[in-house]
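[1] sequence plus the predicted model coming up.
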Amino acid sequence: MPKPAKGPRLGGGPAHERMLLGQLASQLFEHRSIQTTEAKAKRLRPVAERLVTFAKRGDLHARRRVMRTINDKTVVHELFTEIAPLVAERQGGYTRIVKTGFRKGDNAPMAVIELVLEPVAGQRRASRTTSPSASAPAASDVPVEDTNTIEESAPVESEAETPAATEVESEAAETAEGTEPAEGPAEGEPAPDDDAPPTVTR
């Protein structure tokens, strides 16, 4: 018993359905976008994506397989030379279906099916098995700020000191020895309280 096709049956029989889908695929590759009923667009999507997959192979056998569905050689040539290079980086999902409302007259739901020819944006997501340390950027990849800034500092004295410098240092040492220490409590004595009355010595 033949396996029923997915979705509604199109045309009067299987041969008519294959011819109808072949013509829709030919028009899609020629115009990059066509408007049809939603049922036909959903049935056309797997057929068109399979033909694009054959076109990405690019060999003679793939071209003959596409010619079984599309009889127009110019459309097949356009598919292999123009469309296939544009979707070479894309892993599936070559078509897009957008619903456009209902047709006037029989109120059939309409849709636009078009080829997705935009370049793939973004990078692939990291697999779940990879560790977070593997996904972190390497230390060499992190940009390093330029630290070659010149700071203003005092000029460095030469190792051999001049006689004038030694005299200035000796005078500073003598003045430091001659100064008296500031008045304050000794190391062992407690600090005086401000609230306590002053002691008078006679």
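    Received the coordinates, thanks. Here the structure is a predicted model, which is why all the values come from computation and not from measurement.
[2] only C-alpha atoms for contact and neighbour calcs from this point on.
    OK.
[3] surely Gly101 meets Val112?
    No. Look at Gly101 against Val112 with Cα atoms under 8 Å: they stay out of range, at 10.0 Å.
[4] ok, those two, which is more surrounded?
    Val112 (16 against 13; other Cα atoms under 10 Å).
[5] second structure for comparison follows:
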Amino acid sequence: MSTIHESANNRPEELQRLLDKELLQLEKITIEDFEVDPIEKPVTQEDLKQFQQFTSTSFRSLEELLESNQAVLPVDEAITRLQDEALQDRVQMAKRAVQIFTLFEDVRQTVDPESVDLLAQLDAAMDQAHLLLEEIGIQELSVYDEYFDESYMEAVGTIPVEEAQGIERFKVAAVFRRAFSIEGLVIQDALVKTVS
């Protein structure tokens, strides 16, 4: 009595026997069966004209394809140019919005500290304006207590370490104007004093 394992081992041998049996039953083919008939008729002028028309049509189609491709290139260039111009316009508008925000911030700095109600109203307006800037993609860059970074900070002076209230040397201890960016582009540098 054979086990399942033994019958599985015998399967390839059974398949080989079946294949050999089928091969023996196949019809034999000789090289003569593949003999090619010679061309029965010679090429005529009409055949040549048809071939010429076909190649001419193919060439015209190829030319049309190239022309249409060349027509697409200026469209792609125009789209790219419009996208670049749109980005430049967006950056310019963002700069204007930040300049307006900064003007209000400058006004707030000049208000008498005794005018508590007016300061509260200005602070509320400034907070709302800041949120509006964020909604249109303008981000404020972190400046205070950060190491000086000339890519978006401009130093207008220094503060002695004794007066820096625990801020490390080379870090920003005073901010006179905030820094903003849009889509990774700095649109306004911060004006700062660093610890010396």
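    Looks like it arrived, so ask away. Since we're looking at a predicted model, the values are computed, not measured.
[6] superposed, how do the two chains score by TM?
    In this superposition the chains share a TM-score of 0.20, using TM-score structural alignment, normalised by the length of structure 2; 65 aligned residues with a Cα RMSD of 5.5 Å.
[7] which other helices and strands contact the longest helix seen in structure 2?
    Longest helix in structure 2, counting residues (DSSP state H): helix 45-110. Where contact means 3 or more Cα pairs under 8 Å, 6 or more residues apart in numbering; DSSP states H and E, helix 45-110 of structure 2 is packed against helix 116-135, strand 179-182, strand 185-188.
[8] can we see that at 10 Å?
    Where contact means 3 or more Cα pairs under 10 Å, 6 or more residues apart in numbering; DSSP states H and E, helix 45-110 of structure 2 is packed against helix 116-135, strand 138-141, strand 172-177, strand 179-182, strand 185-188.
[9] distance of Arg18 of structure 1 relative to Lys56 of structure 1?
    For Arg18 of structure 1, the distance to Lys56 of structure 1 (Cα to Cα, to the nearest Å) stands at 22 Å.
[10] and if you look at Ser135 of structure 1?
    31 Å.
[11] neighbour count: these two, which is higher?
    Lys56 (21 against 10).
[12] skipping adjacent residues, who's closest to that one in space?
    Nearest residue to Lys56 of structure 1, sequence neighbours excluded (Cα to Cα, 6 or more residues apart in numbering): Ala84, at 5.2 Å.
[13] before we move on, what about Leu44 of structure 1?
    Leaving aside its sequence neighbours, Leu44 of structure 1 sits nearest to Leu21 (Cα to Cα, 6+ apart; 6.1 Å).
[14] cool, and Val172 of structure 2?
    Using Cα to Cα, 6+ apart, the closest residue to Val172 of structure 2 is Thr194 (4.3 Å).
[15] I'd say that neighbour and Val156 touch.
    Yes. Using Cα atoms under 10 Å, Thr194 of structure 2 makes contact with Val156 at a distance of 8.6 Å.
[16] shared neighbours, those two?
    Shared contacts of Thr194 of structure 2 and Val156 (Cα atoms under 10 Å, 6 or more residues apart in numbering): 174-175.
[17] returning to that earlier point: so the residue nearest to Lys56 of structure 1 is in which element?
    For Ala84 of structure 1, the element it lies in under DSSP states H and E is helix 84-86.
[18] overlap in contacts of Gly101 and Val112 of structure 1?
    Taking Cα under 10 Å, 6+ apart as the contact criterion, the common neighbours of Gly101 of structure 1 and Val112 are 37-38.
[19] contacts only, for the spatially closest residue to Lys73 of structure 1 that is not a sequence neighbour.
    Spatial nearest neighbour of Lys73 of structure 1, chain neighbours left out: Met67 (7.6 Å); criterion: Cα to Cα, 6+ apart. Going by Cα under 10 Å, 6+ apart, Met67 of structure 1 touches 22, 51, 61, 73, 75-76.
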